[in-house]
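S.K.: sequence-free structure coming up:
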């Protein structure tokens, strides 16, 4: 995670150093008042707190305040938007005794990060989310951990409310379910449940009155196009091909193509719009793939590869399983591969 830490006292600064050394796998920047910024070279002067916190909210995965909770609340108040967009926010006292998960406990990972920090400081993680304190599944945190997109957050809230009332929800999955399933979820659908989870690439699948659609991000899309094809045409083509195959755009994990398209503006912008990475591969890499692909002599003459979209989709996947063969839309070629995926409730 990329974490910004704010401390306002000498003891707080010392605690920051301890936390930073404990979270070795994370990228951490520490901000302190100017008078403490000389204690260590890597410390940053806060400057304007309002501007600094705004920058943290826009660019970081988590923000940790080492101070009174009231200071933290006032600092973040102007920038709080939604549980989908907000970073994790944690607040701890300068002794590290109480580590409070303040914002985005589930989807942002504040609950989990609070527990990590408490283990470092020897303090106690303060978790207040209802599902956690009642021992129920936090479906938004679980979905985030398992790399699934939530189609409708209102339904997620309804699901949480139902299980907190000790009701049981159904489960429908297009993927194998492994391991232990929480007791509040029935994977066998022994009753006609009004509320349930549907795990599928098809976001229009609604087996329950209140269906919580979860879409695994497991689809690698391969794209080929003529030079200069505009962003709208490429995006429209991707959407149309996926829709024809009952695959939600929420399931896309990456856009892929040959390296001569690395700076193809239309593809780059389409990937940015879909909020997924854009990967490119050399003709040598693409030609190493074994299997049957839709060949094009014209494409091979230009690029040295017989099928750019299919082979690049395969390169972006972990199992080389084409679920959409080369399809031409608006002079754009689109193909897709799907990763292997299992539903596991261990998180």
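M.R.: Thanks, I have it. What you see is a predicted model, and the numbers here were worked out from it, not measured in a lab. Numbering: from 1, shown residues only.
S.K.: switch to C-alpha atoms for all contacts and neighbour counts from now on
M.R.: Noted.
S.K.: show me what contacts the nearest residue to residue 262 once chain neighbours are set aside?
M.R.: In space, not counting the residues next to it along the chain, residue 262 is nearest to residue 280; the distance is 6.1 Å by CA to CA, 6 or more residues apart in numbering. By CA atoms under 8 Å, 6 or more residues apart in numbering, the residues touching residue 280 are 256, 257, 258, 259, 261, 262, 312.
S.K.: one more structure, for comparison:
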């Protein structure tokens, strides 16, 4: 997280230097005469802004800049003696609560956290989803379900993945139509609950040399349509290392905002229960690319992996999908 500290007094500047010395990637800035001008200058450049000044000044300065809690930087307000560090904005998704705790530890003061879930000890659904690689599809429903937790309710969760180690205020449910929270890669899932997409699918890609990103993208869309997969569930793509300069694959990965992983033919050949291709063996020395690559990517770091879509072939593209099995929830 890129941070900056704004101060308006000499004593505040001294405190700013002290805090910055303990926080990585943190700039110390002297606010202009008009605080609102300085705030506007730093708003889009930093993910966290620590303000050593009165809360009223900060409120008036940030009011015209506020957009959405998923994009606004977190704001922590500190008095110039460092007695209190107040998480004012983007406490959960923006990391404001954590930053306030860090600042209070540095100054020897007290962090002030007002988000209801933290105060009463309820699960913060937005943070829980982020920790577990879930994409929240409906912010209004997130707010609605979060309010129920704050009121002391226990929410039901339907999931395509095993539900071990859920928080105490979440419990498993067998029917998605009755669940408060639905975790599924199925883009056609119908539920009145909060739908969350797990980023746990890994796409194995094989292609002829010079295949365009358009052809790969179109094949991918057709695969997802046929198997009713939400495209956002793809956490990574994988292929053989001789394709590490294949423009179509690299551009596809960039478009999907995922990092490509490349495996050697020996690694691919070490994967069992995958389709054999004489043509691929002749071309690159591997018994297959799409299926074993997807399994290796999904199974990285000791995870359990399952091939859920065996290879589908187009004129120049071959795709397969493996699922990473999540055994416990953070």
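M.R.: That came in fine, so what should we check first? Please read these numbers as outputs of a predicted model, since none were measured by experiment.
S.K.: TM-score for these two?
M.R.: Once superposed, chain against chain, the TM-score is 0.82 (TM-score structural alignment, normalised by the length of the second structure); 321 aligned residues with a CA RMSD of 3.2 Å.
S.K.: give the aligned equivalent of residue 133 of the first structure in the second structure.
M.R.: Alignment note (TM-score structural alignment): residue 133 of the first structure maps to residue 119 of the second structure.
S.K.: related to what we said a few turns ago, distance of the residue nearest to residue 262 of the first structure from residue 126 of the first structure?
M.R.: Going from residue 280 of the first structure to residue 126 of the first structure by CA to CA, to the nearest Å gives 44 Å.
S.K.: with residue 22 of the first structure instead?
M.R.: 19 Å.
S.K.: the more surrounded of the two?
M.R.: residue 126 (19 against 15; other CA atoms under 10 Å).
S.K.: tell me the secondary structure at the match of residue 133 of the first structure.
M.R.: With DSSP: H, G, I helix; E, B strand; the rest coil as the basis, residue 119 of the second structure sits in helix.
S.K.: hang on, it packs against residue 113?
M.R.: Yes: counting by CA atoms under 8 Å, residue 119 of the second structure does reach residue 113; the two are 7.3 Å apart.
S.K.: compare the two (neighbour count), which wins?
M.R.: Taking neighbours as other CA under 10 Å, residue 119 of the second structure and residue 113 compare with residue 113 leading, 18 against 10.
S.K.: for the closest residue to residue 328 of the second structure other than its chain neighbours, give me its contacts.
M.R.: With CA to CA, 6+ apart as the criterion, residue 328 of the second structure has its nearest non-adjacent residue at 4.9 Å, and that residue is residue 164. Neighbour list for residue 164 of the second structure: 327, 328, 329 [criterion: CA under 8 Å, 6+ apart].
S.K.: separation between the first one and residue 163 of the second structure?
M.R.: Here the distance between residue 327 of the second structure and residue 163 of the second structure works out to 7 Å (CA to CA).
S.K.: which one of those two is surrounded by more residues?
M.R.: residue 163 (17 against 12).
S.K.: and the residue nearest to residue 328 of the second structure, which of the three is it?
M.R.: coil.
S.K.: with residue 12 of the first structure instead?
M.R.: Applying three-state DSSP: residue 12 of the first structure is helix.
S.K.: that one is in contact with residue 97, isn't it?
M.R.: No: counting by CA under 8 Å, residue 12 of the first structure sits too far from residue 97 to count as a contact (11.9 Å).
S.K.: tell me where the stretch 201-347 of the first structure has strands.
M.R.: Along the stretch 201-347 of the first structure, counting by DSSP state E, counting those that start in this stretch, strands occupy 210-216, 219-224, 252-258, 278-281, 322-329, 332-338, 343-344.
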